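In: Sequence and predicted structure, then a few things I'm wondering about:
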Amino acid sequence: MRRTSSLVSWIACLALAVGARAATAQNGSSESSLKPGDVVRISVWDSPTLSGEFTVGPDGALKHPIYKQVNVAGVPLPQLTGQIETFLKTLQREPKVEVEPLVRVMLGGEIRAPNVYTLAPETTVAEAIARAGGPTDMGLMDRVTIVRGDRREVVDASATGARGGGMLIRSGDQILLGRKHNVLRDYIGPVASIAASIAAFINLARR
């Protein structure tokens, strides 16, 4: 039963992600940029030594003996390919290159596979949650906290649109799923524990 519930939850989360993607495609997306710790996947035709996945270092440059001259932190993503291509032209006459930025986000709370993920910047919040296995049985898709820099926002990731599940991720985001209230655990349990402590104290005082 629990496995079936988990599968249904994941499928529902995936469906929400597809809807959120469609809504985001209609609304467009705002520019974002890379930060240290993010990754750039570079494919240069016929140049395996210049191809691969390279991490953005603390200084903002790519960690690579050659690409270390390229500072990518803070560069708007639409300009990233052009910047790397311009650098490659100092090494090759007509480089054929494909560039794919990947940003790091942390998913936690009531989610099945909490971890740090490296995802494409076009990924929506709903898609990121689905990538991490979806919510647990106690997870709330309509109460997801997004921590972005010094801002903290609670969104309904079960809703499509740019302010819900269709919100695009950003480098360094923390995506935290809320937890359903359990009356027995959250309220009755603590009250019963306090009552038992009071009763024990009264019994001790009577001796």
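Out: Now that the structure is in, tell me what you want to look at.
In: all contacts plus neighbour counts: C-alpha atoms, from now on.
Out: Noted.
In: buried sites along the strand ranked longest in the chain?
Out: Taking DSSP state E as the assignment, the strand of the chain that covers the most residues is strand 97-109. Neighbour-count burial for strand 97-109 flags 97, 99, 101-109 (criterion: 16 or more other C-alpha atoms under 10 Å).
In: of all the residues you listed, which comes closest to residue 52?
Out: The closest of the buried residues of strand 97-109 to residue 52 turns out to be residue 99 (C-alpha to C-alpha; 9.9 Å).
In: Next one for the comparison:
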Amino acid sequence: MPLRVLVIIFLSLYTSQIQAVEEQFVIGVGDRIMVTVYNEPDLTLRARIDKSGMVNFPLLGPLSVSNKTPKQLANELEQKLLDGYMVTPLVSVLIEEYRPFYVNGEVRSPGGYPFSLELTVDQAIAIAGGLKDRASSSGWYIIRGEDKTRLEVQKDTKILPGDIITIKASLF
């Protein structure tokens, strides 16, 4: 078996586990991504996504990356590189650092915190120092996504990058 095929198989297996978890996440403002093209070190890109949602990719120029999964972005880059630049590009996109999540309301230390995989609302509250005495036990919600969708949540609800968790005060 040629070395190229073995490397492709290895990279596919290695990144498939990471990408399986990441597929539920879309790239957004504040994320840090790494883009690699197999056997093309000059096309490696590391960038933090700014408010424009764009990155300047070698050969291709400015590209919109916001609101795409890593797999969608990799497929798009492969198609663009096929158009006159490369014969068989193999692109990998990883989110190296996720944008923070935020906790506000009736917690001891409201603010922004680094996101980690499999984080729940209960864990996020613990990271924010725990609930204050007047915190509601049920008035919790998340503001999620660019459309600012408001979702009622429970302790075991999973957090996504960029979520804003609000803990309301109890009346009694």
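Out: Looks like it came in fine. A quick note: this is a predicted structure, and the numbers were derived from the prediction, not measured.
In: Give me the TM-score for this pair.
Out: Here the TM-score for the pair of chains, by TM-score structural alignment, normalised by the length of the second structure, is 0.55; 144 aligned residues with a C-alpha RMSD of 4.3 Å.
In: hang on, the earlier thing: any idea which of the buried residues of strand 97-109 of the first structure is closest to residue 116 of the first structure?
Out: Ranked by distance to residue 116 of the first structure (C-alpha to C-alpha), the buried residues of strand 97-109 of the first structure are led by residue 106 at 4.3 Å.
In: which residues does the most centrally placed residue in the first structure contact?
Out: For the first structure, residue 105 is the residue whose C-alpha lies nearest the centre (C-alpha atoms, centre = their mean; 3.7 Å). By C-alpha atoms under 8 Å, 6 or more residues apart in numbering, residue 105 of the first structure lies in contact with 116-119, 169-175.
In: Then residue 116 of the first structure?
Out: 104-107 are the contacts of residue 116 of the first structure under C-alpha under 8 Å, 6+ apart.
In: and with 10 Å instead?
Out: Counting by C-alpha atoms under 10 Å, 6 or more residues apart in numbering, residue 116 of the first structure touches 104-108, 132, 172-174.
In: Pull out the buried residues from stretch 157-172 of the second structure.
Out: Residues of stretch 157-172 of the second structure classed as buried: 159-169 (neighbour count, 16+ other C-alpha under 10 Å).
In: Provide the contact partners of the longest helix seen in the second structure at residue level.
Out: Ranked by residue count and defined by DSSP state H, the top helix of the second structure is helix 3-22. Outside helix 3-22 of the second structure, the residues that touch it by C-alpha under 10 Å, 6+ apart are 23, 25, 38-39, 69-71, 90, 92-95, 117-118.
In: What ranges does the first structure have for its helices?
Out: 2-27, 77-88, 125-131, 183, 189-206.
In: Single out the most deeply packed of those.
Out: Among the helices of the first structure, helix 125-131 has the highest mean neighbour count (mean count of other C-alpha atoms under 10 Å), at a mean of 26.
In: elements contacting that helix?
Out: helix 2-27, strand 97-109, strand 115-119, strand 139-148, strand 174-179 (3 or more C-alpha pairs under 10 Å, 6 or more residues apart in numbering; DSSP states H and E).
In: Mind doing that once more with 8 Å?
Out: For helix 125-131 of the first structure, the packing partners by 3 or more C-alpha pairs under 8 Å, 6 or more residues apart in numbering; DSSP states H and E come out as helix 2-27.
In: any idea what sits nearest the corresponding residue of the second structure for residue 40 of the first structure, other than its immediate chain neighbours?
Out: With TM-score structural alignment as the criterion, residue 40 of the first structure lines up with residue 33 in the second structure. Using C-alpha to C-alpha, 6 or more residues apart in numbering and skipping the chain neighbours, the partner closest in space to residue 33 of the second structure is residue 95 (4.4 Å).
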